[in-house]
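> The sequence and its predicted three-dimensional model are supplied below.
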Amino acid sequence: MSAAPPLSRLSVNQETIKQWSLPELAEGCAKEGVTSVGLWRAPVQAYGVERAARLMRESGLAVTSLCRGGFLTDTAGAARARALDDNRAAIDEAAALGADTLVLVSGGLPPGSKDLAGARERIADGLALLGPYAEERSVRLAIEPLHPMFASDRCVVSTLGQALDLAERFPARQVGVVVDTYHVWWDDQAPAQIARAGAGGRLHAFQLADWITPLPAGVLLGRGQLGDGCVDFRAFRDLVDAAGYDGPIEVEIFNEALWERDGGEVLRETAERFRTHA
């Protein structure tokens, strides 16, 4: 098993310390020596995209990813057009922030539909339109497979294999995948698919969160702090490193208990857990 990664590889996703404003995030990361962050569109838009980009630059923070684009499974013409326009806007925002990766949560089944294959094909149709647009702006689209419990309402792409089957229809400089331990820790095919992603140059992002049970109501906010659950983070990091990934390792945790605590305490704990477990 490899040694702990240097702190320079840690990227703290904004949602991990959701209670902080963007200026508080920038100030807190500076205090703790964290040099990279992952951002989310809604708080960035509320603060102002250009203003947020300037804050990140002046704070010396690299933006490792922007979340999220996607939701490309709609069948209705107007809804689909809105989704494509929203994704183009997300790509523009990522470019403005200096983020080279836009994370895609692909979308669930449209109301009344049971057609998983059709939904996945509509994702490919959307990627065909969005990939060149993203490449022109030096942004990569990264398909994030979500745990199967989210397939109906949030993401019909449930495994790395499914994500790569979509991504490989397009150039790697346009479309790749996210490896998020929370979503793929259970999949015995994940090691082979991580190697496949690395061989194709499609490992665009690596995110960490632990799996803890019982899951809360609504399940979305059930991600655990590193070390609190059953995920072997060091084993996953060895896999992505062996696949040629040497980029940032982003800690992305949605957890109300963390959000109720002091943000500085959560950041210090996250950095310490990263050193211990990643």
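The structure has been received and is ready for your questions.
> can we go C-alpha only for contacts and neighbour counts from here?
OK.
> so Arg273 touches Gly224, yeah?
No - taking contacts as C-alpha atoms under 8 Å, Arg273 lies outside contact range of Gly224: 11.5 Å.
> okay, now the closest residue in space to Tyr47 that isn't next to it in sequence: neighbour count?
Spatially, and ignoring its direct neighbours in sequence, Tyr47 is nearest to Leu22 (7.7 Å; C-alpha to C-alpha, 6 or more residues apart in numbering). Residues lying near Leu22 (other C-alpha atoms under 10 Å) number 18.
> quick one, helices of the stretch 51-200 of the chain?
For the stretch 51-200 of the chain, the helices defined by DSSP state H, counting those that start in this stretch cover 77-97, 116-136, 160-167, 181-184, 190-199.
> can I get those in a markdown table with mean neighbour count and distance to Ala142?
Listed next are the helices of the stretch 51-200 of the chain as a markdown table, based on neighbours: other C-alpha atoms under 10 Å; distance: least, C-alpha to C-alpha, whole Å:
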| stretch | mean neighbour count | distance to Ala142 |
| --- | --- | --- |
| helix 77-97 | 18 | 11 |
| helix 116-136 | 18 | 10 |
| helix 160-167 | 21 | 8 |
| helix 181-184 | 23 | 15 |
| helix 190-199 | 20 | 11 |
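> here's the one I want to compare it with:
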Amino acid sequence: MRDFSAEHRWLSINTITLDRQGDLAAIIEACARHGVTAVCPWRHKVAEMGLDRSAKALRDAGLALSGYCRGGMMVADAAHRQAARDDNRRAVEEAAVLGAPCLVLVAGGLPQFSRPGSAPGKDIAAARAMVAEEIAYLLEFAETAKMPLALEPLHPMMAADRGCINTLGQALDLCEALDPDGSRGLGVAVDIYHVWWDPALAAQIARAGARRLQAFHVCDWLVPTRHLLNDRGMMGDGIVDIPAVRALVEAAGYRGYAEVEIFSEQWWRLPMDEVIATCIERHKRAV
């Protein structure tokens, strides 16, 4: 396993970690000040700044990308399905302009939450079937754009509203059905927050292998967790054995960034420089 203790060259900051502290320009400047060499932008930050300006600012700062967040939210009723498809094609195009190595996909849950305005539904099996159909559709476009897609399974507590693909095994089943040998660029994003609990995690990471492992997201799980979305912990503050999970992904061949992605009301209240400095320190000793 790589030694992270002496430097942070393999640290990437997902911009959601600094979502309340500033715009993308401010995040880019702060990362440069701290010697952070990679980021993963969220689409709303890029939209605020403008796609071309964002791409130029990232290039000028010498920042690499570990991914682009996010496409997905694919489950919709008939009236909203084309809009969802169009939105995901735009996400692929944006990722290509930015030079991202992959577009992270969050599948979406039941239609009324995945695409607001859709008719309510309760059939999660139908939602999962639609995700498979929509990834197949998007993959054709992403192949043309040469943009890999990284499907991110979400914790089961988010199955209804954010993601009905809930285990790494489910995500890999889709990958193998739609892209059997991995040559079309369909893989997975492994986010510790969502998968740490899975008793099949070690076997599924090994199954994924280097070709499927396109992104690795780190944070921690707090006990108690006070909010289903916005109470992630900084690495080392919770109960996840993060180095053990990193050892699994690296044993499977992953050599990319450990991307810090923290949705947290607590950390959003702190100054940007303090959060980045803490990410660097924890990346060295807790990842």
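Thanks, I have the structure now. As the structure is a prediction and not an experimental result, all values here were calculated from the model.
> tm score of chain vs chain?
The pair, once superposed, lands on a TM-score of 0.95 when counted by TM-score structural alignment, normalised by the length of structure 1; 275 aligned residues with a C-alpha RMSD of 1.4 Å.
> re the thing from before, which of Arg273 and Gly224 of structure 1 has more residues huddled nearby?
Each of Arg273 of structure 1 and Gly224 has its neighbours counted (other C-alpha under 10 Å); Gly224 has more, 24 against 15.
> list the contacts for that one?
Applying C-alpha atoms under 8 Å, 6 or more residues apart in numbering to Gly224 of structure 1 gives the contacts Ala209, Asp210, Trp211, Ile212, Ile253, Phe254, Asn255.
> Now check it against structure 2: what is it aligned to?
Under the alignment (TM-score structural alignment), Gly224 of structure 1 pairs with Gly233 in structure 2.
> Nearest residue to that match in space, please, no chain neighbours.
With sequence-adjacent residues excluded and distances taken as C-alpha to C-alpha, 6+ apart, Gly233 of structure 2 is closest to Asp220, at 4.5 Å.
> Quick check, central residue of structure 2?
Centroid check for structure 2 by C-alpha atoms, centre = their mean gives Val104 as the closest residue, at 5.1 Å.
> count of neighbours near the closest residue to that one other than its chain neighbours?
Nearest residue to Val104 of structure 2, sequence neighbours excluded (C-alpha to C-alpha, 6+ apart): Ala150, at 4.7 Å. Neighbour count for Ala150 of structure 2, taken as other C-alpha under 10 Å: 29.
> Distance-wise, check Ala150 of structure 2 relative to Val92 of structure 2.
Using C-alpha to C-alpha, to the nearest Å, Ala150 of structure 2 is found at 11 Å from Val92 of structure 2.
> which ones are touching Leu7 of structure 1?
Contacts for Leu7 of structure 1 (C-alpha under 8 Å, 6+ apart) come out as Gly33, Val34, Ala271, Phe274, Arg275.
> Just give me the match in structure 1 for Leu222 of structure 2.
Aligned by TM-score structural alignment, Leu222 of structure 2 pairs with Ile212 of structure 1.
> Its match: what's it in contact with?
When contacts are counted by C-alpha under 8 Å, 6+ apart, Ile212 of structure 1 touches Gly222, Arg223, Gly224, Asp228, Gly229, Cys230.
> wait, what's in contact with Met74 of structure 2?
Arg81, Ala84, Arg85, Ala107, Gly108, Ser114, Arg115, Met130, Val131, Glu134.
> Leaving out the residues flanking it, which one is nearest to the residue opposite it in structure 1 once aligned?
Aligned by TM-score structural alignment, Met74 of structure 2 pairs with Leu72 of structure 1. Spatial nearest neighbour of Leu72 of structure 1, chain neighbours left out: Ile123 (5.2 Å); criterion: C-alpha to C-alpha, 6+ apart.
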